[in-house]
Each structure stands twice: as C-alpha cells, then as structure tokens.
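>>> no sequence on this one, just coordinates:
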C-alpha cells in the first residue's frame, strides 16, 4: 500500500512539473529550464517573433563588413569568389540549423558557455564562455573604431579621433540599457535599411564612375596564396554571427520558429553578399578598396558613411546587449533579480554594460592596426564557432548513432568535413593574419590623428 501511494505521489508530482522544472532522468542532464527564470515577473524576455529574431540576426551579421567582399573577389577572382560565398553561406546555414537542434535538445542553453557545460562540464563552459565574450568584445570595439572612421570621413576630421570614439561609446551604451531583445529588434529594421541604402549609394556611384572598367578577371591573375586566403578569411568572417544565435533563440516567443528566422537571415545574407560583391568589383576593378566606400568620390563616400551610421551603431549595440546578457544571466540565474525592476537589477545591468563598453573602447583605441588583429581573433575563435563547434554539436546530440543508418553515415561525413574546414580556416587564418600584422605599418595608440582606413 505504501509503495502504491508513493508511486501515485511521484506520478502526481511529475504531472505538476512546469517547463522550467523538467529534467532528463535518463542521463541526469537538465532537459528544460528557461534561461530567465520566472515567466510571471515584471520583465519578460521571451518576446520576439520569428521575423523579429531574423531582423536582429541580419542587423548583427550584415554590417559594413559586406563592403570588404568586393576586395575579396579582387584577390580570389570573380567566379571562385562567388562560389566560395555561396558555398560558405550554405555551410553556415546548415551549422546554424544544427545549433537550433542543440537548443531544442537542451532548451536551457542561453550562450556558448551553457553549451560547453552541457558537453564538457564546468571547464568546457568557462572555456567557450570566455572565448565568446572575447570575440564579442572585439566585435564591439570594431564598431567603435568604424564609427570613429566614419565620423572622421563625414566631418573631414572635425575633431580629435578619441572624442569620436567616446561619442560612439556613449551612444552604444545608451542603446544597450534596455534589458530585453524586443527593443533591439525594433532598431534592427533601421539597421537593415541603413546598410541597404549605403550599399545602393555605393553601387550606383561606382557604376556611374566605372573606375575599374576592363580590369576584372574571372579568375585572379598572379594572386599569391597569402593574398587569396586573406580574401577567403574576409568572406568566412562575414558569416560568423552564429556565435550569438543561442541568445537570440532564447528570447523568441516560440523557439521552434527559429528555422524561419535562420532562413530569413541566410537568404538575405547570401543574396546581398553576392550582388554587392559582384557589382562593386565589376565596376570598381582590381584596385577596389576595402571597405568599398573608398572606391567612390569623396562626397559620395561621406554620404554613404552617413547613411551607414545606424548600422555601425546598432550592430555594436546588439553585441553589447548579448555580452551584457551573458554576464547578467550568469550572475542572477536562479534568482528573482532578472525579472525585477529594482535598483539592484537595473543598476547591475547598466554597470555591466558600461564596463564592457569601456573595455571595448580601450581595445579600439589601443590597437592601431585593428582590422588585422580582428582577423587574428576571428581566426582563433570564429572558425570554431561557425564551423567546427557546430559540427561537434551534431556529433554530441547524435552520439551512438553516427553509423546507425545510411543517412546518419552521410551526415557524419558531412559534419566531419565541416569540422575540418574550421580547423583549416583557423590554422591558415592564423598564418595570414599574423603575416598581415607583421607587414602592416605601425600606428599610434590613443591618438587624435585622422583614422580614415
């Protein structure tokens, strides 16, 4: 009788489990736990629809980096460059889909640190979390630096470059203050419109001026491996936004709609990358600059940079929001602080955001040849987050079934191929980035000098 009562009590308790309390009894791992705690609190985080999530992903991924693609085609050649853009885009789409599968299997995962802890315990969590935070911090710094370059161009170096950097820091910090991604989603529409208009202005101007007419080749001539692979890394790094996809999924109303958001991102991304790269390279020629805004006249460049300012700032704000949320969740997960509007919760969020933006500003001011160093950091981390780590996610959630069916065997081969791509990009990227840093002219840290590069 006692055994029957105990069994009924256990069954009743099991039925009363909410989504935030479910556990996987089979292996002791957490099966479901919302990253943000109490859904009935004052602050609600899971508020984005799939199209809003897609727009945030677009705003974070498609920034002024798109204007480095024409120079990549100049180094690689028109036909090989287009093939590489489409090929890497397809691989990045599949890798993003695998992240969605991993998130469905472990819905409590909010960032790479959580994913690392699921796979390798606390050490894995600290390793991936630190790598993600470092990568995003350098991305935030690149947005501050790009803002400084844009303002120098627009104003004709109207004041000290450090002042422009501080203005960029202040704007990005203010934009990061709202704690929910829903507010960022609204800004992402303006970001997408901004980069689209800037790109159209550049394409129209360069199409009229035609500075490189007749100098375009289907395959690059006399391209050294060094210059060609630098072009490849520029393309690869245009698809590394997957490092923060877990955070975006966590703030969707229905995370099962994530594949729709991913398709919106990748379709837009691949189409824009190909069109912009081909058009600007075709009319700009072999000497097209990176970013391509410099291939147009001075007035047009100023106009285009002005139109691109929202993209520069909002892309940075999204990175600042994700990095702040990573620390905020780690500090207050499991407490009521995250869902409160109190002095401690709001003050903690603002302090975290401010400290991260100050660090990003210091990085931007301290490193003269920042684009080359960013390529080095991206080779160290982005190659793993975009390719190798995503393929490892597949092997982890399908452990014990890799060769169970012909389909599983095929997918095992595909994912091993993707893993090796990440390893190659990391190794070769370190070589070309290190060489670029070594050969680049030295600069001056914390300088008021005009930064138009």
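Now that the structure is in, tell me what you want to look at. Quantities reported herein were computed from a predicted structural model and do not represent experimental measurements.
>>> contacts, neighbours, all on C-alpha from now
Noted.
>>> Tell me, how many residues neighbour residue 440?
12 (other Cα atoms under 10 Å).
>>> Could you measure from the nearest residue to it once chain neighbours are set aside over to residue 298?
Spatially, and ignoring its direct neighbours in sequence, residue 440 is nearest to residue 369 (7.3 Å; Cα to Cα, 6 or more residues apart in numbering). Taking Cα to Cα, to the nearest Å as the measure, residue 369 falls 23 Å from residue 298.
>>> more crowded one of the two?
residue 369 (18 against 13).
>>> Second structure follows, compare the two:
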C-alpha cells in the first residue's frame, strides 16, 4: 500500500500538466509504477551509496580535518563567508514595514527564521564537509560528481532566485522611496500610476544592470561573496547597527549598559577590521583565482 501511494502521489504531482480526467490519472499512475519498477531492477542498493567528490582520486578516503591551520588570508576569507551567510538583517526593516501587525508578528517570524537558518546551515555545512573533506568546493554543491551536481543546482535554483528577489527588492525599494520623497510624490508610492510604475521600472532596470556589470567584473563565486562581505555587509549588518545602538544607548550606569556599550564598540572595531583587512584578503584571492584561470586557459 505504501508503494502504491508513491504512484498515486506521482499522478497527483503531474496531473495538472494535462487534464483531470480518469484516463490521465490512470496513465500517470502507470508511469509512476514503471519508473519505480525501473528503479527496483538493480538487486543491490550499491548505487545509493555515497560517491567520492568530483576531483577526488579513486583511492581517496574521507578524513575530515577538524582542526586546521589556514593562512591569515584563508582564515579571514572564511570568516567573511560566514558573515555573508548571516547578513539578512539588512532586509529585515523592509519586510517589517510591510507587515500588517509587525509588533505581533515580526519577533516570532525573526525567531523562526534564525533558528531554522542557523540549524540548517550548520547541518548542511557539516554534512557536506564530512562527505567531501578537502575536496569541498565553493559553492559546496559543486563537490558532487557530474550529473548529481547539476541535479542539485537545479533543485536550489528557486532558493538562488529568492536571494536575488529579497536583496534586489529591498535595494530597489530603498532607492524608490528616496526618489519619491525627493519629488514630493510619496502619495503615489503604493498607487498604480504611470509615473510611479515608470520610476520603479527605471530603478529596477538600473539596479540589475549594475548587478550584471558587477557579476561580469567579479565572476568568481568565492571572491564576490568575500568582497561583498568586506565592502558592504561589514557595515550594513554590524557596524551601522552598532553605531545606531551607541547613539541611543551610550550609558555606563549599570553593568548591563556598560556591557552593551562595550559590545557595540567591539562591533564597530570588527567592522573596520573586516572592511580593511577583509578587502585585502578578498581582492588578493580574486587576483590569484583569475591568474590561475588565465593560466589554465593559456
């Protein structure tokens, strides 16, 4: 019965492609049964085992190094990537502003987001590193061999586009609001007029044109993540927030206030460090990657 339910689920998933009549449902159930039958022909489950990473030699064995000694540049670039992974707070305000009842919903939504994202990131990172070891690539899905990597990338395309939507929409809206304020037409911001839509489309087109040029200029995934983290995320996610907090709460009246002031000061110092040393480490990494790519082509 459980196996039969798989074929019924297959039919339900594909039935919207054609029609809802009984003949189509029967045909899709049959296709599902045939697919499962083909998958069951091998008499062992050896094909379900974990393979080796794409660049690993045939005799390679997994031996994760839990304590490594990276160079200063490699260690700093790793820190920049971690900062990048947890930099979504720059878009929190925009989404909070569009909530019907942010006082009630924002805290709950933020708690669920952070708990799920941190847990998911840690689980995926540890799992992939345990499977690929020193052959873990960036992006990590590229560690899988051949066709499996392509399938994995296909599955995460919605997530990739969601990232572009979240940050792109936030950036476009920031500019849009400022433009509408400048021309004193804020009453048209949420109204469907030709002028408001024209302004929005011009800003969106300019934004993604600039994004395209940056992608062409920095075509290495590792480097564009590190440079982005050093140039913008260090401040937008950490430094500016600390400055705002200091502006509102520079107090030493209690140990709690003193601790908060010290913490914000350390965040600003850390942002300055990531901004300077991080930019050096990420740009030198980019130079090395482009040089090795050029040598490979040559």
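Sure thing, it's come through. Just so it is clear, the structure is predicted and the values come from calculations on it, not from any experiment.
>>> which residues touch the residue nearest to residue 440 of the first structure?
Counting by Cα atoms under 8 Å, 6 or more residues apart in numbering, residue 369 of the first structure makes contact with 437, 440-443.
>>> quick check: longest helix of the second structure.
helix 255-297 (DSSP state H).
>>> Next: the first structure.
Longest helix of the first structure, by residue count under DSSP H: helix 112-155.
>>> That one aligns to what range in the second structure?
With TM-score structural alignment applied, helix 112-155 of the first structure matches no range in the second structure.
>>> So what's the gap between that helix and the chain middle?
Remark: helix 112-155 of the first structure is offset 8 Å from the chain centroid, using Cα atoms, centre = their mean, to the nearest Å.
>>> Return the list of helices and strands in contact with that helix.
Under the contact criterion of 3 or more Cα pairs under 8 Å, 6 or more residues apart in numbering; DSSP states H and E, helix 112-155 of the first structure touches helix 161-176, helix 298-332, helix 343-366, helix 370-383.
>>> Quick one: closest of the ones you listed to residue 12 of the first structure.
Proximity to residue 12 of the first structure (Cα to Cα) singles out helix 298-332 among these, at 30.5 Å.
>>> re the thing from before, which of the contacts of residue 369 of the first structure lies closest to residue 424 of the first structure?
residue 437 (19.6 Å).
>>> Which position in the second structure pairs with that closest one?
Counting by TM-score structural alignment, residue 437 of the first structure lines up with residue 286 in the second structure.
>>> Touching, that match and residue 225? I think so.
No: contact criterion Cα atoms under 8 Å: residue 286 of the second structure and residue 225 do not qualify, at 10.6 Å.
>>> which non-adjacent residue is nearest residue 236 of the second structure?
Closest to residue 236 of the second structure by Cα to Cα, 6+ apart is residue 90, at 6.3 Å.
>>> now do residue 134 of the second structure
Once flanking residues are discounted, residue 134 of the second structure sits nearest to residue 64: 7.2 Å by Cα to Cα, 6+ apart.
>>> Please identify the helix or strand for residue 28 of the second structure.
Assigned by DSSP states H and E, residue 28 of the second structure belongs to helix 22-40.
>>> and that helix, what does it pack onto?
Applying 3+ Cα pairs under 8 Å, 6+ apart, we find helix 22-40 of the second structure packed against helix 2-14.
>>> follow-up on the earlier one: please say which position in the first structure the residue nearest to residue 134 of the second structure maps to.
Residue pairing (TM-score structural alignment): residue 64 of the second structure is matched to residue 216 of the first structure.
>>> That match: how many residues sit nearby?
Residue 216 of the first structure: 19 neighbours (other Cα under 10 Å).
>>> that's a strand at it, yeah?
No: secondary structure of residue 216 of the first structure (DSSP: H, G, I helix; E, B strand; the rest coil): coil, not part of a strand.
>>> buried ones in stretch 146-165 of the second structure?
149, 153 (16 or more other Cα atoms under 10 Å).
>>> Specify, as a residue range, where it falls in the first structure.
Against the first structure, stretch 146-165 of the second structure falls on residues 298-317 (TM-score structural alignment).
>>> got the helices and strands packed on helix 112-155 of the first structure as a markdown table, with distance to residue 225 of the first structure columns?
Compiled in a markdown table, these are given as follows (distance: least, Cα to Cα, whole Å):
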| stretch | distance to residue 225 of the first structure |
| --- | --- |
| helix 161-176 | 35 |
| helix 298-332 | 31 |
| helix 343-366 | 29 |
| helix 370-383 | 17 |
